[in-house]
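**Q** structure, please.
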Amino acid sequence: MAQPRLRIAPSPTGYLHVGTARTALYNYLYAKQQNGVFVLRIEDTDVERSSKEMTEIIIEGLKWLGLNYDEGPFFQSDYFKHYTDYIPELEKTGGIYRCFCTPKELDERKNIVMAEKKAWKYDRKCAHLTKDEINKNLESKKPFAWRVRIPEGKTNYDDMIHGIIEKDNSEIEDFIIVRSDNTPIYNFAVVVDDVRMKITHVVRGDDHISNTFKQIHIYRLLNAEPPRFAHLPLILDENKAKLSKRTGTVSVLAFRDMGVLPEAFVNFIALIGWNPGGDKEIMSLDEMVKLFSFEKVTKKGGVFDYKKLEWMNSKYITNYDSKKLLEITKPFFKEAGIDISQVSEETLFKIMDSVKEKARYLKDIPQLTKFFFEEIKEYDEKGKSKFLTPDRIEHLKVLKERLMNVEIFNHDSVEAVYKAYAEEKSLKGADIIHPTRMALSGKTEGPSLFLMMEIMGKERVLSRLTKIIESDIL
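**A** Presented below is the predicted three-dimensional model:
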């Protein structure tokens, strides 16, 4: 059996879409599982809409996801002449013919058919031209395209997800493969590329099913064995419509910029339409490689659930290595205008650990930790009125005095002071913990208070308690 060769073939006419990312992932998983090859091909035959910038963004997106390709990137635009080199041989088979119909003529005939409320497909006007008629058109330099002559019968293939799919050839029109300007049409270029690259499996969205029937006829004319096909269900929005820019974020790098971890995003999109069995949802890329199979990919579209992504991302952040988390979060601190350069790495690791379980996205971390790096400019209004009442300020005064006498200022020693005071005054822990948190962070929620106090250090804790006790901000 030949080594499996799979490819992801995006068009650089837009950003790397969530759907394309999932397609790339499934190609990658199967290729790695089967000891195959994962190829990146850029399908830039649409010269006017393709751009180098979008190509770079696509490659950047795949790199961020950790989907490293084994070969490529290859560009269709580098092979324009290569495609048309096949035309003389294909013409000899009688399987293609010149079409001299102009766009205007086609529109006129199409409108007549549509007016009768019938479905339009090319009427084969040029399929029956005589040699003399063809030569006359060529002598007058009339532009022409090349069309495939679809035979009678049926076309079918065994899809790895949907099973046998069949269509009567009467429903497939004689489609164009090369335009009148000598540029190849997508369906032709993609088959020639897949044959040249020895692609054995084509995995893509099920919106390509109609293209597959056409492409099978090109394989036939090229006398090439078609690859195995697997057509993935579409990714849907929360209203069960196709996910689009109108209904939500669709660019992969936009999720990166929101603060989604790449491991979390890969894990999340893998499960949109694929269930490995059991109730395990958090999986590494290596685990997915071992578990993946097309038999467990659903035929129906899966919903892109933003709340589930948020949940999954928070789980990954909680379990992320603190050193890696700090490094990947630095751009978000910079974006928020928070300078962390004066704080030791050891302290920064502790700060990361203190808020891991609170953050849903990386962009949350600067806001959750801002009070560690800057003086408090604003206090939560509801928190002030609820927790910084006169009687609680009196408690803070006593606690401040007792904290001043603590020699080894850490989580346990501070907790002991608070616990002893609460027992002495018959107070609930919340009666002194919440006011202290407000005084130290300006917030009603945050990291464990005693861990927070250890990280801030004795001097800063006493300073902020003093500010609240002596100020008139209340």
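**Q** from here on, contacts and neighbour counts on C-alpha atoms
**A** Noted.
**Q** residues in contact with Asp206?
**A** Residues in contact with Asp206 (CA atoms under 8 Å, 6 or more residues apart in numbering) are His231, Leu232, Pro233, Leu234.
**Q** so what's it closest to, chain neighbours aside?
**A** Nearest non-adjacent residue to Asp206, counting by CA to CA, 6 or more residues apart in numbering: His231, 4.5 Å away.
**Q** one more to line up against the first:
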Amino acid sequence: MKVRTRFAPSPTGFIHLGNIRSALYPWAFARSQGGTFILRIEDTDQERSSQEAVDVILEGMRWLGLDPDEGPFYQMQRMDRYREAVRDMQDKGLVYPCYMSVADLDALRERQMANKEKPRYDGTWRPEPGKQLPPVPEGVKPVLRFKNPVGGVVAWDDKVKGRIEIGNDELDDLVIARPDGTPTYNFCVVVDDIDMRITHVIRGDDHVNNTPRQINIFRALGYEPPVFAHLPTVLNEQGEKMSKRNGAKAVTAWRDEGFLAEGVVNYLARLGWSHGDDEIFSREQFLQWFNLDHLGKSAAQFDDAKLRWVNAQHMKAAADEVLAPMVAAHFKARGITPDERLPRICGLLKDRCDTTIALADWCERFYKPVQVSAEERAKHITEGVRPAVSMLAKMLESVAWDKAAITECIKEVLRATGLKMPQLAMPVRLLVLGTTQTPSLDAVLALSDRETVVARLQDA
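**A** Model (predicted):
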């Protein structure tokens, strides 16, 4: 059977890295198996769902390259299908009306807890052979409850947690339709997974308690349930469950802060899955290696420093022509106009940056006036070094403007003045780029504008 996976977020808050990992793994599994990845928006909670949250889901997945093969499908647009499925279950005698009020349910739960029993619906309105049901109260619209199997166990071999067995007597009869006829979450999920022919459900372990109920509904409708893999929680740096309430940022915020999609995908992949000791890998390698057998069983903890390190490795490996448009986008927001030098400048500076914003900060020095403090000037541009700087400025006025020729000028100045390289390089760097720490001086000068360099050195 062809693999079909799905990501089914609820747009009730901005999707963060912990959420998007539950999209990455089913996407990767479908891609690695030549299968189909489906996006389903579970927007039945109309009070809390928002179009803005949907937009962040779609935008975040697009940025990370987790494009669905089918969808997005919206549950609110499938209500007629769910109501049809409810009627089908009624016709088959799989559900029954329950007239117990919310107040009666609350009172029942209080009695059960007082008796140290598990709070659960007691089957008052479940029809059984020879059972006398209470009189139907006037003016009360019932909920519909699913006839959960009595006795035995519901079991599945979870691809992360192993064998899980739950006694059916631990499960009460689930409400599948509210008094107004609106279907409930657990029922809609099963209908969707059947209609979309889902073969593997890869989702967070906060859904484990829903799984036995959903399996019983699958089987009542005559379908075998999909394979389940319940992923451990992603914790924030404080060891709490990652959530918006606990300070988690929307996925798109990482893009806006200058992270590469490839770096984030690499980091997220390792946040609950491993391939030996491999830390840095391409998207192609990830898809080649990924399977469900190496998913971690323990909660993974987010580490900002580790994410930045992984992103820095992908920055180093990225083509200069890929980084330049990203830096140019940051420049646009700063009112800076780049030129044809930008890709080469990115190539010179990318090794020392962990985000494209950091790279833009460095590249900016080639396009904006440099501010050198009086303290820095006094420290590095001394009377002993000033003649050498002036000599270099004079030589650079007419030399061929390439790295090799500039290197020879620097060497000639060092020979003539007896200075060591750091004694000359630090003040030149400071005057040209406003910092004493840069890549190779000859490379920096070759990528700078000749007139600007000469004018700044003459200012010594």
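**Q** sorry, back to before: which among the contacts of Asp206 of the first structure count as buried?
**A** Listed as buried from those are His231, Leu232, Pro233, Leu234; burial here means 16 or more other CA atoms under 10 Å.
**Q** just give me the match in the second structure for the third one.
**A** Pro233 of the first structure maps onto Pro232 of the second structure when the alignment is built from TM-score structural alignment.
**Q** pretty sure that match is touching Ala299, no?
**A** Yes: Pro232 of the second structure is in contact with Ala299 according to CA atoms under 8 Å; the separation is 4.9 Å.
**Q** can you list residues touching both of the two?
**A** Shared contacts of Pro232 of the second structure and Ala299, defined by CA under 8 Å, 6+ apart, comprise Gly272.
**Q** returning to that earlier point: by how much does the host helix or strand of the residue nearest to Asp206 of the first structure deviate from the second structure on average?
**A** In the assignment (DSSP states H and E), His231 of the first structure maps to strand 228-232. Compared with the second structure after fitting, strand 228-232 of the first structure has a mean deviation of 0.9 Å; criterion: mean CA distance after the TM-score superposition for the first structure.
**Q** for that strand, packing partners?
**A** Other helices and strands packing on strand 228-232 of the first structure, by 3 or more CA pairs under 8 Å, 6 or more residues apart in numbering; DSSP states H and E, are strand 154-159, strand 201-205.
**Q** what's the mean deviation for the shortest one versus the second structure?
**A** What it means is strand 201-205 of the first structure. By mean CA distance after the TM-score superposition for the first structure, the fitted strand 201-205 of the first structure averages 0.8 Å away from its aligned residues in the second structure.
**Q** next helix or strand past that strand?
**A** Heading C-terminal from strand 201-205 of the first structure (DSSP H and E), you reach helix 209-221.
**Q** just the longest one next, same as before
**A** Following the chain from strand 154-159 of the first structure toward its C-terminal end, the next helix or strand by DSSP H and E is strand 163-168.
**Q** which elements pack onto that next one?
**A** Contacts defined by 3+ CA pairs under 8 Å, 6+ apart place strand 163-168 of the first structure against strand 154-159.
**Q** strands along the stretch 51-200 of the second structure, start to end?
**A** 70-74, 95-98, 143-146, 153-158, 162-167, 175-177, 200-204 (DSSP state E, counting those that start in this stretch).
**Q** right, I'll call it a day here.
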